[in-house]
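Visitor: Structure here, sequence nowhere to be found:
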């Protein structure tokens, strides 16, 4: 039995990046030998075991064969006669197809070290085409290693996969898993650029794909192109270390601009409602978690109002916060303001411009949360008020708090 460190841990160590998770492959063993050595089985589709002390994953070396379309259409063969090179050959990219022996020697049969040096994302073998998830994974790696390029032959292979309909067989949960991870990388725009370059974006997210080439007023959007603007917003989110819900909301906030009638361009009056509708459609398709889908809906509906709020009266700001359910969902309201700031700064030349709307509405919210509404209600009831009248007294107290600021 021989064990080798494999995959991302080897890649990241060679790049001088922190190694968080370590995966191992075992050569020359079978499940009985692993159990006899004290390993605990956890794999369902193929033999994976947890080390009895470190609890790291050890997988038996295996080969795989495509048997049906999509992500789940594989059969696996794991046995003591499977070699390390055979196991590495089934991996997606050359930079992920390296192993390290106990003495530190790097086993690199498919040129991973060369591609790391050249900063290239290249598929290991034609078997890449058998798993459409690999398109998403490569796009995600492009967002992480944003100075890497995709090998021309790999991009061509991805295009053939899209044309063959492989992407259409992806299950929603796996699409969201990869997209969510890509959104949290250093430069999320690269993920969508790669997906668009191979045609996968039009299949997975046509609402976003159609934004590219749609013009906006140059006075407000010097970058002009709506798709380009969304990419700038996402990268500003990453620079600002925004959480996933904020990044997803920014991805969706302008989707409705792709539906603006040509005769109305470059203005997009009323795009907020259609953006919210398309965000809900996309969230349903990808089975997005509730916190992300709710924030995306809110930001799509209200981002223009937040941008304009510097000129709002106290009454208008109060109505905005009411629509956003700000006092019952204060954290979501604050995340909406964060997304709006990223939207405002995701424009050419606006990256460092002040966005006072966020600070002002945050301060407004804190004033309202600090109100003793129990005392307000008690006072109203002492005056003989009931039902809606008490609600109006609470509303008046909130308005006075904003007027006195």
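Guide: Perfect, thanks for sending it. None of the values given here were measured: they were computed from a predicted structure.

Visitor: CA only for contacts and neighbour counts going forward, please
Guide: OK.

Visitor: got the buried residues for stretch 327-344?
Guide: Taking 16 or more other CA atoms under 10 Å as the neighbour-count basis, stretch 327-344 is seen to contain the buried residues 330, 332-344.

Visitor: longest helix anywhere in this protein?
Guide: As assigned by DSSP state H, the longest helix anywhere in the chain is helix 290-308.

Visitor: returning to what we had before: which of the buried residues of stretch 327-344 fall in helices?
Guide: Per DSSP H, the subset of these in helices is 330, 332-344.

Visitor: Take this one as well and set it beside the first:
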């Protein structure tokens, strides 16, 4: 693994010594594209940065934007824990803080490397070896001072799906959860890290790592409760609801689904964990329970409206969409109306994509089976949308019909169009 030498802007000299740090070094060593670079400056003061033309950003510690490249340059700094959660820190940035001091405060060894102007790698904590061995390992005991690092590590596990968590790091994370650090996480940061982690190539690893250390039960107990809940093996060869949930997340990733779809996939079956024991492994009525639980999670984590609304629709209707091959024109139209498909066709396409991921996210032969429900429902929507409701309304009014007759006439025309367009 060889990193490229960081390019210097000769027109704007940087006070002190500047190093590329963190993800840019890691990704270059892995042979991955580097889109953004962060820099650490050693031996400079805030005033010297200002005098050189750098623009200050942020209030918590000295970070500056390069006047030409607009890349971030942060003064080397140390942190000291002063309170619970991720906000309880005092930051010290001074010319005497060394590069090694700065790297020591970082989360993982693979993120605690730097590169100098000649291309040399500074690696005081074995990050290069951990990249080679595919290990996620904390840099120092200071990892335990910031609970967001639990979420960040899980997110990196989702990005690098074949990396394992070092045993000592796993135990440290478990100790953090037992100490209540995960309870100090604020909703905005939880959502931010979950959203980023769900969009990585291996989203199931995000939840597996969080579950292994106990954090999932603290931040998403509704999802954690799915493990150990059985379901019918003829529909779900994987049987366990938690395993099904992880297969669905991977299916959504394979379908290149966007964030609202992936969130809907995560929420769609929450109600199965609340199924009365006497009717297991059947899950009668789990859709309504899932809607209520998904709504509660969205409120607690302040989930964006687009994600929350899609999740509720998928939770409510995924069972009907799976069964829709047997629906006649009238039932298909009612399903389209409940999903608000006629007004929001793009959103309905997302609903169907989440349902396809649900279908494929099972054991046995399900991942390789086609999902004709999706194309059939899209064809039904096209047929219903092609009906000229305005012309029908004008005809009803001209004939002296009442307003209620307009809706009835439009529905009849849409049913007829659906029946003509697709086999029912």
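Guide: Now that the structure is in, tell me what you want to look at. In this text the structure is predicted, and so the values were computed from the model without any measurement.

Visitor: follow-up on the earlier one: list just the nearest of the ones in helices among the buried residues of stretch 327-344 of the first structure to residue 187 of the first structure.
Guide: Among these, residue 342 lies closest to residue 187 of the first structure (CA to CA), at 14.1 Å.

Visitor: mind listing what that closest one touches?
Guide: By CA atoms under 8 Å, 6 or more residues apart in numbering, the contact list for residue 342 of the first structure reads 233-234, 236-237, 250.

Visitor: per the alignment, it corresponds to what in the second structure?
Guide: Structural correspondence for residue 342 of the first structure with respect to the second structure (TM-score structural alignment): residue 357.

Visitor: and its match, how far is that from residue 265 of the second structure?
Guide: Distance from residue 357 of the second structure to residue 265 of the second structure, counting by CA to CA, to the nearest Å: 7 Å.

Visitor: now the longest helix of the first structure: which residue numbers in the second structure?
Guide: Under TM-score structural alignment, the match for helix 290-308 of the first structure in the second structure covers residues 305-323.

Visitor: again with stretch 232-244 of the first structure
Guide: Equivalent residues of stretch 232-244 of the first structure are located at 247-259 in the second structure, counting by TM-score structural alignment.

Visitor: Then stretch 66-73 of the first structure?
Guide: Per the alignment by TM-score structural alignment, stretch 66-73 of the first structure matches residues 81-88 in the second structure.

Visitor: ok so, going back, quick one: buried residues of the match of stretch 232-244 of the first structure?
Guide: So, applying 16+ other CA under 10 Å, buried residues of stretch 247-259 of the second structure: 247-253, 257-259.

Visitor: between these, which is closest to residue 62 of the second structure?
Guide: Nearest to residue 62 of the second structure among those, counting by CA to CA, is residue 259 at 32.9 Å.

Visitor: got the contact list for the closest one?
Guide: If a contact means CA under 8 Å, 6+ apart, then residue 259 of the second structure has 195, 198-199, 307 as its contacts.

Visitor: Quick one: the helices in the stretch 151-300 of the first structure, in order.
Guide: 152-163, 172-183, 188-197, 200-204, 206-209, 226-239, 244-252, 271-286, 290-308 (DSSP state H, counting those that start in this stretch).

Visitor: Those into JSON lines, with extra columns for distance to residue 318 of the first structure?
Guide: Shown next, in JSON lines, are these (distance: least, CA to CA, whole Å):
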{"stretch": "helix 152-163", "distance to residue 318 of the first structure": "49"}
{"stretch": "helix 172-183", "distance to residue 318 of the first structure": "33"}
{"stretch": "helix 188-197", "distance to residue 318 of the first structure": "35"}
{"stretch": "helix 200-204", "distance to residue 318 of the first structure": "38"}
{"stretch": "helix 206-209", "distance to residue 318 of the first structure": "32"}
{"stretch": "helix 226-239", "distance to residue 318 of the first structure": "27"}
{"stretch": "helix 244-252", "distance to residue 318 of the first structure": "23"}
{"stretch": "helix 271-286", "distance to residue 318 of the first structure": "20"}
{"stretch": "helix 290-308", "distance to residue 318 of the first structure": "12"}
